[in-house]
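Student: sequence first, then the predicted structure, then my questions.
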Amino acid sequence: MPNKTILIVLPNRDFDPSEVAISWQLLRGAGHRVRFATADAQVAVGDPLMLTGEGLDPWARLPGLRRLKLLGLLLRARRGARDAYKHMLDDAEFRQPLAYPQLQVADFDGLLLPGGHWSRGMRAYLESQSLQTFVGAFFASNKPLAAICHGVLLAARSPGADGRSALYGRKTTALTWAMEKSAWDLTRFYGRFWDPDYYRTYLEAPGEPAGYMSVQAEVSRALASPADFLDVPADAPQRLRKTSGLHRDSPSDSRPAWVVCDGNYVSARWPGDVHTFAQRFIELLG
């Protein structure tokens, strides 16, 4: 029999395949049942650019050159994540998601909030009031909860019982502005020039400072103190490996990862943290 029942909530489209599929794979490997939910109980689809890498390089719109990848190889999901995604597509639970309005905290032992960034699909997920209400109630239950990348932004927007963010008074990390801007600059200046803001879910309005609508900035505004947003310290071992964006963790190497635990809540920044992130969540589940 499965040990615990875990829920992964998804946008209908454009979720990050690494953050979802690796987490699913490790949770299932630990003996847990994993269920899914989307806005309308339709089967979700991962971000195709992150799956294939096709469409990220500047020549991708030229006939015959779409499959030639350089930037696409750097940014797309790694082979292990792509393989896990293929297996997840055949999973019966993935093929029969629940709808956000159906969700009841009592039905689940843990909740995982993944990310993504392409605004086509992610905004509906991040802005769903029914989902925000459910996430806030799940935090109030003190059951184990995990959030990574833009999933932390969903958590920050979810209301606690006092009306403040469910993350108010907690320590967290999320996609940092340095990492978000680095990938944004790569894609808009050296890659997908016809869609330069692919890597930004929200853009600053005129008069707002650079990064004001970044994940880090919005999450930080929801916290009791900006100091509760934890990035890799300057003196951390393996700091360059953790912050360069060139290294990702693996089942046997957690050195590139940066994961923050605060009670029954665990958070991480990006797909490069996902193996360590999922393992810490499994530890919280007991």
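Tutor: Looks like it came in fine. Numbers count the residues shown, from 1 in each chain.
Student: use CA for all of it now, contacts and neighbours both
Tutor: Noted.
Student: Ala124: which element?
Tutor: helix 119-126 (DSSP states H and E).
Student: which elements pack onto the following helix or strand past that helix?
Tutor: Next helix or strand after helix 119-126 toward the C-terminus (DSSP H and E): helix 129-141. Counting by 3 or more C-alpha pairs under 8 Å, 6 or more residues apart in numbering; DSSP states H and E, the packing neighbours recorded for helix 129-141 are helix 150-157.
Student: quick one: the helix it packs on to helix 119-126, angle?
Tutor: Per axes from the mean of the first three to the mean of the last three C-alpha atoms, to 10 degrees, the angle that helix 150-157 makes with helix 119-126 is 40 degrees.
Student: got the angle between helix 150-157 and helix 129-141?
Tutor: Going by the same axes, to 10 degrees, helix 150-157 makes 80 degrees with helix 129-141.
Student: any idea which residue sits dead centre in the chain?
Tutor: Residue closest to the average C-alpha location in the chain (C-alpha atoms, centre = their mean): Gly115, at 2.3 Å.
Student: correct me, but that residue touches Pro17?
Tutor: No: counting by C-alpha atoms under 8 Å, Gly115 stays clear of Pro17, with 9.0 Å between them.
Student: ok, the closest residue to Arg200 other than its chain neighbours to Pro101 distance?
Tutor: Distances taken as C-alpha to C-alpha, 6 or more residues apart in numbering put His117 closest to Arg200, at 6.2 Å, once the chain neighbours are dropped. Here His117 is placed at a distance of 23 Å from Pro101 (C-alpha to C-alpha, to the nearest Å).
Student: in terms of neighbours, single out the busier of those two.
Tutor: For His117 versus Pro101, neighbours defined as other C-alpha atoms under 10 Å are more numerous around His117 (21 against 16).
Student: pull the contacting residues for that one.
Tutor: Taking C-alpha atoms under 8 Å, 6 or more residues apart in numbering, we find His117 in contact with Asp14, Phe15, Asp16, His150, Tyr198, Tyr199, Arg200, Thr201.
Student: below is structure B, check it against A:
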Amino acid sequence: MILIPLPHYGFDPTESAVPWEYLTSRGVEIVFATPNGKAAAADERLITGRGFGVFKTFLMANDTAIEAYQRMSADTAFKHPISYSEIKASDYDGLILPGGHDKGMKTYLESTVLQAKVAKFFAEKKIIGAICHGTVLAIRTINPQNQRSVLYDYQTTSLLKMQEMSAYYLTVLWLSDYYRTYPITVEDEVKSGLKSSKQFQSGVFSLRRDSLKNESPAFVTEDRNYLSARWPGDAYTFSKRFYHLLKKVK
């Protein structure tokens, strides 16, 4: 059984629904968690493309991901999540931390309750996957044994500064700081919590997105029980690798 925590609003539909669909289609049970136990909703702009102008095709979720999100949002488990406070790491085999850059993500990224639960998953050596802003939640999670980030000794990737700032500059004139969840970029915040910035892996970035049949544009980083990816364009490869890690411990 895998846990996927979400904010009340603003998560990326691709980074949540693609892993959900890949895993559930292979018999893995998924439980969702939200701040208050009420159903979450993805960032609407990533589904409709509203406000993206000529960059709509590139910036919004693709049709396959949107269809997966529609199926996920109709699922009973998605409609009836538990609250962050109800999470017990010992009940699960693993954890997936999706991303998203809408300001609504702050109810997830800044939750000390959720961070304490994530720390338990790391302490119990569960399989943990983080993609995009999900790595921010991971880097902010403190190991109570040494007061350092749980990622301090791990290799990781995250949303790249180049990706974040490119999307910001493309849309800043009409979307303001929509693409800047925080003044510090995801990459810089993640690096700041690592023992060495050399642990951060960038990969070769492609504007193309991966698919179920084509992993070539994607990049993920695996270190022991932890898997990370950069953006929605890595979501299928991320899902496959997470499943393979899960099968190793079964």
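Tutor: Good, I have the coordinates. This is a predicted model, so every value here is computed, not measured.
Student: picking that back up, ok, residues contacting the helix holding Ala124 of the first structure?
Tutor: Residues contacting helix 119-126 of the first structure (C-alpha under 8 Å, 6+ apart): 10-15, 39, 115-116, 131-132, 151, 153-154, 157, 198, 200-202.
Student: can you give me the neighbour number for the aligned partner of Tyr85 of the first structure in the second structure?
Tutor: In the second structure, Tyr85 of the first structure lines up with Tyr69, judged by TM-score structural alignment. The criterion is other C-alpha under 10 Å. On that basis, Tyr69 of the second structure has 25 neighbouring residues.
Student: Thr14 is in contact with Tyr69 of the second structure, correct?
Tutor: Yes: counting by C-alpha under 8 Å, Tyr69 of the second structure does reach Thr14; the two are 7.2 Å apart.
Student: number of nearby residues for Cys261 of the first structure?
Tutor: 18.
Student: which residue in the second structure aligns with it?
Tutor: Aligned partner of Cys261 of the first structure by TM-score structural alignment: Glu222.
Student: what of Gly53 of the first structure?
Tutor: Going residue by residue (TM-score structural alignment), Gly53 of the first structure aligns to Gly49.
Student: also Gln104 of the first structure?
Tutor: With TM-score structural alignment as the criterion, Gln104 of the first structure matches Lys88.
Student: which residues sit in contact with that match?
Tutor: Lys117.
Student: if we use 6 Å, what do you get?
Tutor: For Lys88 of the second structure, the contact set (C-alpha atoms under 6 Å, 6 or more residues apart in numbering) is empty.
Student: same check, this time on Thr181 of the second structure
Tutor: Applying C-alpha under 6 Å, 6+ apart, we find Thr181 of the second structure in contact with His101, Lys103.
Student: okay, and the residue of the second structure most remote from its centre sits in which element?
Tutor: Here the centre of the second structure is the reference, and by C-alpha atoms, centre = their mean the most remote residue is Leu173, at 26.9 Å. Assigning secondary structure by DSSP H and E places Leu173 of the second structure in helix 161-175.
Student: run the chain-centre distance for that helix.
Tutor: Relative to its chain's centre, helix 161-175 of the second structure lies at 19 Å (C-alpha atoms, centre = their mean, to the nearest Å).
Student: for it, which residues meet the burial criterion?
Tutor: Glu164, Ala167, Tyr168, Thr171 (16 or more other C-alpha atoms under 10 Å).
Student: so what does the first one match up with in the first structure?
Tutor: When the structures are aligned by TM-score structural alignment, the residue of the first structure matched to Glu164 of the second structure is Glu180.
Student: what distance do you get for that match to Ser119 of the first structure?
Tutor: Glu180 of the first structure is 14 Å from Ser119 of the first structure, by C-alpha to C-alpha.
Student: the match of Gly53 of the first structure reaches Ala61, doesn't it?
Tutor: No: under the criterion of C-alpha atoms under 6 Å, Gly49 of the second structure makes no contact with Ala61, lying 8.1 Å away.
Student: more crowded one of the two?
Tutor: Ala61 (23 against 18).
Student: three-state assignment of that one?
Tutor: Three-state assignment for Ala61 of the second structure (DSSP: H, G, I helix; E, B strand; the rest coil): coil.
Student: residues in contact with the residue mapped onto Ala137 of the first structure from the second structure?
Tutor: Correspondence of Ala137 of the first structure to the second structure, assessed by TM-score structural alignment: Lys120. Residues in contact with Lys120 of the second structure (C-alpha under 6 Å, 6+ apart) are Ala89.
Student: roughly how far does Lys120 of the second structure sit from Ile127 of the second structure?
Tutor: Plainly put, Lys120 of the second structure is 12 Å away from Ile127 of the second structure if you go by C-alpha to C-alpha.
Student: what about the closest residue to Lys242 of the first structure other than its chain neighbours, how many neighbours?
Tutor: The spatially closest residue to Lys242 of the first structure, leaving aside those adjacent along the chain, is Pro256, at 4.2 Å (C-alpha to C-alpha, 6+ apart). By other C-alpha under 10 Å, 22 other residues sit near Pro256 of the first structure.
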